[in-house]
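**Student:** Using only what follows, build the 3D model:
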Amino acid sequence: MATSLIKHKRITTTLAKAKALRQYVEPLITKSKNDTTHSRRTVFSYLQDKEAVTILFREISEKVASRPGGYTRIIKLENRLGDNAEMAFIELVDYNEVYKKDGAATERKSTRRRGGKKKSGAGAAAENAVEAASATPVETATVEAPETPDEPVAEAAEEQAPETEETPKEEKKED
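**Tutor:** I've put the predicted structure just below:
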């Protein structure tokens, strides 16, 4: 079953077998992250299938390189009609396109802490001010082309320019 899971990325089986398979396969996937001759031989001693070992070390180990664990997902299905056994999917997490977020590559943080220390005092106020300044949109004046070719572009620019306070040159003319 471990070989089938590695080759097909998803299999349907009973819930009890899926839970047992998870405990068997996840250490093998962890061992495949370290691509050495020793780890290949160790994994081959469990799987006894050269093709499955190759797929595991080439494809699967690259996808799970940043993941600290939890390489499989078990999804419960309806009971089997013949004997009413609990059925389940077991699949490799990184190969399911339904549960992936937009843009695929979702990186996990390397720390397992729940929360960080909160900044206090001037450091937090300065950082909040920087975030607020970067969050506000910057308005820019746009100059549209004149409707008729007779109007010069400079007049259109003056009409579109925002009005400002009087400059010191204009104040001197009034005096």
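**Student:** hey, let's count contacts and neighbours off CA atoms from now on
**Tutor:** Will do.
**Student:** Confirm that residue 74 sits in a strand.
**Tutor:** Yes - judged by DSSP: H, G, I helix; E, B strand; the rest coil, residue 74 forms part of a strand.
**Student:** wait, doesn't it sit right on residue 90?
**Tutor:** Yes - here residue 74 reaches residue 90: they are 4.5 Å apart, a contact under C-alpha atoms under 8 Å.
**Student:** Which of the two has more residues huddled nearby?
**Tutor:** residue 90 (24 against 18; other C-alpha atoms under 10 Å).
**Student:** Excluding chain neighbours, what is closest to residue 35?
**Tutor:** In space, and not counting its chain neighbours, residue 35 is closest to residue 57: 6.8 Å by C-alpha to C-alpha, 6 or more residues apart in numbering.
**Student:** one more, for comparison:
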Amino acid sequence: MPRPKQGPRLASSPAHERLMLANMSTSLFMHGRITTTLQKAKCLRPVAERLITFAKRGDLHSRRRVMRVIRNKSIVHLLFTQIAEQMEQREGGYTRIVRIPARHGDNAPQAVIELVTEPVSAKQATVKEAEAATKVAAKDEAAEVADATEAAIVEGAADDAVNEAVDANETDTDVADADKAAVDLEKDAKSADEAADQAEEDADEAEDAESADTKAEK
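**Tutor:** As a prediction, the model looks like this:
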């Protein structure tokens, strides 16, 4: 038979040991404390605290994991509703082992393993509240930064649109002014041509009149 790595086995087989620890965990959650040998208490402690950790999560998967060990549904309900609520402020150390005098007869070392139901100290509670407030403030600040960034992006896009519209309007105005100036120049050029033609006609008429006067004198 293979030897366990963590000290001697508590029962004749691993399956027997698992059932023994499951029964002891059920008794611990039912009564809040049990008296056993020191070695059994040390082996029970990590099992019980792991079950409490599952209970603090509170989801369906965790409940099914606990039901694999504890088959009593009323104890599971007690663990998830009352014990998990009592351990909510704790990050660990859900159980306490207190040594008591040795057992009569075989002189085996005994101990009492119990749930730590005392509230967290005021200092630790203040630290937890401060950490929670810091996390909430960080989330709010991140949300505000995101909103401000989005607003800046929207505002920048609006400014770009306005600038493009102004540029377009200015361009259209310039084009209209240029067209108007071209029309005016064309009109001025046409008037100048008409004036030149009229001046040339006047000069021809004057020359013809002068020639006629010269012939009459002869």
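**Student:** what's the counterpart of the residue nearest to residue 35 of the first structure in the second structure?
**Tutor:** In the second structure, the residue paired with residue 57 of the first structure is residue 80, using TM-score structural alignment.
**Student:** Contact partners for the residue sitting nearest the centre point of the first structure?
**Tutor:** By C-alpha atoms, centre = their mean, the first structure has its centre lying nearest to residue 106, at 1.8 Å. Residue 106 of the first structure makes contact with no residue, according to C-alpha atoms under 8 Å, 6 or more residues apart in numbering.
**Student:** What does it correspond to in the second structure?
**Tutor:** Under the alignment (TM-score structural alignment), residue 106 of the first structure maps onto residue 121 of the second structure.
**Student:** does the residue nearest to the centre of the first structure count as helix, strand or coil?
**Tutor:** The three-state label for residue 106 of the first structure, taken from three-state DSSP, comes out as coil.
**Student:** how many neighbours does the aligned residue in the first structure for residue 44 of the second structure have?
**Tutor:** Counting by TM-score structural alignment, residue 44 of the second structure corresponds to residue 21 in the first structure. Residues near residue 21 of the first structure, counting by other C-alpha under 10 Å, number 17.
**Student:** and residue 21 of the first structure, what is it in contact with?
**Tutor:** 1, 2.
**Student:** That one and residue 105 of the first structure: what is the separation?
**Tutor:** Plainly put, residue 21 of the first structure is 27 Å away from residue 105 of the first structure if you go by C-alpha to C-alpha, to the nearest Å.
**Student:** Can you name the helix or strand that the match of residue 44 of the second structure falls in?
**Tutor:** helix 15-32 (DSSP states H and E).
**Student:** Buried by neighbour count: which residues of whichever helix or strand comes after that helix qualify?
**Tutor:** As assigned by DSSP H and E, the chain's next helix or strand after helix 15-32 of the first structure is helix 37-47. By neighbour count with 16 or more other C-alpha atoms under 10 Å, helix 37-47 of the first structure contains the buried residues 39, 40, 43, 44, 47.
**Student:** I'd like to know how far residue 149 of the second structure sits from residue 142 of the second structure.
**Tutor:** Using C-alpha to C-alpha, we find residue 149 of the second structure at a distance of 10 Å from residue 142 of the second structure.
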